[in-house]
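In: sequence-free structure coming up:
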């Protein structure tokens, strides 16, 4: 696919984006959910090998390339690895799945009710390598824990500054200021965040994507979905189980899923290939239906 073909598929295609980007801190939990406890590895290298095997199994499953998955967000090691003897981004694009790369390096401690992104001193090198591998876009995550206007404004400002650095490489950033769905003032955070993003979009140099928590009030993010500077709005599951995440997403036309746990929660390492493909296929079907509802 050319870059323009990928852009058109992301903007207009039916389907969702798979989040396969668990990083160092969240990898043990992801492997435990997959049925592999910490005694299954003795070093970080072995741990990352196991998570790559899991992701390779997902990417090579027949249902993953069925046309319902528009894109996949990769962890850096996954991007640099191979699937089926091919570089991972190539293995995806050959299935008409558009590759993205997680670029943030984790979160700072909470200040003003939010967690900003840590510095990214190697961002230019990562973007150069990703673009050479055919990666279309990036994803960077912050977290909003309270409806603090100053904190939320700072998160959005940082997110769009990083987004501009990505746009300068001809890539599309997925801007992800996640609202903690367990926070007591989640609905107020949603409103403040929407309004801050709308202000930031006025001056952004090219269209971006947004990855947002499903809003407490259905339809609240419709102005973002309809905005000419927004290529697509995708939703994270944010701790919802798959059934609830799909039900809530379906209340928000125009938003599509970008789920991780809700996509992978039923997969286990000891499944036969038939069991694995059936379980993954059910999850893909459920999330696809919610995304096109």
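Out: Received the coordinates, thanks. All values reported here derive from a predicted model rather than from experimental measurement. Numbering: from 1, shown residues only.
In: for the rest of this, base every contact and every neighbour count on C-alpha atoms.
Out: OK.
In: I'd say residue 287 and residue 248 touch.
Out: No. With contact defined as Cα atoms under 8 Å, residue 287 does not count as touching residue 248 (11.2 Å).
In: in addition, the following structure is provided for comparison:
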């Protein structure tokens, strides 16, 4: 773990950009960017196009370290290059932005009101490669839809169990048990989730640091204890399907919570925009998310 990157993530002003749409969500991300499925005939071409999109975002002058602390990458993005450098190295060295890697393999089927993560195959190899590619931390996502204590406990147990393997590999895990923004029991889910997370945090050793990525809570400042916990590097918020404006407004109401938005960052970007229009649209999104985060 690089100390200067640790300090930047822990104490820096800004937010974390999520550029980690994977196989399942890539067609949707490309379509939102104006690239329809007619533009590619196989998965390889699809991933080439999404890497072009991400390269355009990352190399934009609007994607700058004064506003953006870190960026979460999809595994393929980590293994690809930007201007002759691996993406993580380009982010760290050219941009001064801390690279993270999405390591989960997607969600299992919904059961008892939650979606656990599918088994993460070859995790050890992936973490070894992440270290070779100079990645700082990882991210993995589960989803909570109903306020069932045992189910929420299972989600958090799974996250921290894998989180400890990631810590042992010298990386900082972002634990992401998302609460569905459309859940009729959202607030109750969040209360149970907070208690479960605190239970695990209190049992960590004094060198086992984690980050948390959580849905913006219904009750403002609910996650204050998590934000100030000694074993938490940073608590970041996912946009969860909210538009940029709505997500920003909700974020502003929560002290110390910063953004890690995906859709809200790129919703106004289009493949057909001139570079000038593209950079301006990205700059507007970056500045609005930054303002909500600080």
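Out: Perfect, thanks for sending it. Keep in mind that what you see is a predicted model, and the values were worked out from it rather than measured.
In: so which of residue 287 and residue 248 of structure 1 has more stuff around it?
Out: residue 287 (31 against 18; other Cα atoms under 10 Å).
In: superposed on structure 1, what's the mean shift for the helix or strand that contains residue 45 of structure 2?
Out: Assigning secondary structure by DSSP states H and E places residue 45 of structure 2 in helix 43-59. Mean deviation of helix 43-59 of structure 2 relative to structure 1 after superposition (mean Cα distance after the TM-score superposition for structure 1): 0.3 Å.
In: how big is the offset of the helix or strand following that helix relative to structure 1?
Out: As assigned by DSSP H and E, the chain's next helix or strand after helix 43-59 of structure 2 is strand 68-73. Its aligned residues in structure 1 lie a mean 0.2 Å from strand 68-73 of structure 2 after superposition (mean Cα distance after the TM-score superposition for structure 1).
In: ok but residue 289 of structure 2 is inside a helix, no?
Out: Yes. Judged by DSSP: H, G, I helix; E, B strand; the rest coil, residue 289 of structure 2 forms part of a helix.
In: gap between it and residue 14 of structure 2?
Out: Residue 289 of structure 2 sits 8 Å away from residue 14 of structure 2, going by Cα to Cα, to the nearest Å.
In: the strands in the stretch 101-250 of structure 2, which residues?
Out: Assigned by DSSP state E, counting those that start in this stretch, the stretch 101-250 of structure 2 shows strands spanning 114-115, 137-144, 172-179, 210-215, 232-238.
In: near residue 24 of structure 1, how many other residues are there?
Out: Neighbour count of residue 24 of structure 1, defined by other Cα under 10 Å: 14.
In: can you pull out the helices in the stretch 51-200 of structure 2?
Out: Counting by DSSP state H, counting those that start in this stretch, the stretch 51-200 of structure 2 has helices at residues 75-79, 87-89, 123-132, 149-168, 186-201.
In: just those helices: most buried one?
Out: Of all the helices of the stretch 51-200 of structure 2, helix 87-89 carries the top mean neighbour count, a mean of 25, counting by mean count of other Cα atoms under 10 Å.
In: what about that one, how far off from structure 1?
Out: Mean for helix 87-89 of structure 2 is 0.4 Å (mean Cα distance after the TM-score superposition for structure 1).
In: quick one on the thing from earlier: pick the most buried one from the strands of the stretch 101-250 of structure 2.
Out: Among those, ranked by average contacts under mean count of other Cα under 10 Å, first place goes to strand 172-179 (a mean of 26).
In: same for it, what does it pack against?
Out: On a contact count with 3 or more Cα pairs under 8 Å, 6 or more residues apart in numbering; DSSP states H and E, strand 172-179 of structure 2 meets strand 137-144, helix 149-168, helix 186-201, strand 210-215.
In: how many neighbours does residue 121 of structure 2 have?
Out: Neighbours of residue 121 of structure 2 (other Cα under 10 Å): 11.
In: distance check, the nearest residue to it once chain neighbours are set aside against residue 141 of structure 2.
Out: Sequence neighbours aside, residue 105 is the residue nearest to residue 121 of structure 2 in space, at 7.8 Å (criterion: Cα to Cα, 6 or more residues apart in numbering). With distances taken as Cα to Cα, residue 105 of structure 2 is found 9 Å from residue 141 of structure 2.
In: and for the two, which residues touch both?
Out: Shared contacts of residue 105 of structure 2 and residue 141, defined by Cα atoms under 8 Å, 6 or more residues apart in numbering, comprise residue 117.
In: just give the nearest non-adjacent residue to the equivalent of residue 177 of structure 1 over in structure 2, would you?
Out: Using TM-score structural alignment, the partner of residue 177 of structure 1 in structure 2 is residue 177. Spatial nearest neighbour of residue 177 of structure 2, excluding adjacent residues (Cα to Cα, 6+ apart): residue 142 at 4.8 Å.
In: got it, and residue 243 of structure 2?
Out: Nearest residue to residue 243 of structure 2, sequence neighbours excluded (Cα to Cα, 6+ apart): residue 264, at 5.9 Å.
In: the one you found: how many residues sit nearby?
Out: Close neighbours of residue 264 of structure 2, defined as other Cα under 10 Å, add up to 26.
In: picking up where we left off before, contacts only, for the residue nearest to residue 177 of structure 2.
Out: 107, 114, 115, 116, 117, 155, 159, 176, 177, 178.
In: same thing but at 6 Å, please
Out: Taking Cα atoms under 6 Å, 6 or more residues apart in numbering, we find residue 142 of structure 2 in contact with 115, 116, 117, 177, 178.
In: ok, which of the strands of the stretch 101-250 of structure 2 comes nearest residue 31 of structure 2?
Out: Closest approach to residue 31 of structure 2 among the strands of the stretch 101-250 of structure 2 is made by strand 232-238 (20.8 Å; Cα to Cα).
In: what residue of structure 1 matches up with residue 264 of structure 2?
Out: Checking TM-score structural alignment: residue 264 of structure 2 goes with residue 262.
In: for that match, helix, strand, or coil?
Out: helix.
In: relative to residue 142 of structure 1, how far out is it?
Out: On the measure of Cα to Cα, residue 262 of structure 1 and residue 142 of structure 1 end up 20 Å apart.
In: equivalent analysis for residue 254 of structure 1, please.
Out: 23 Å.
In: alright, that wraps it up for me.
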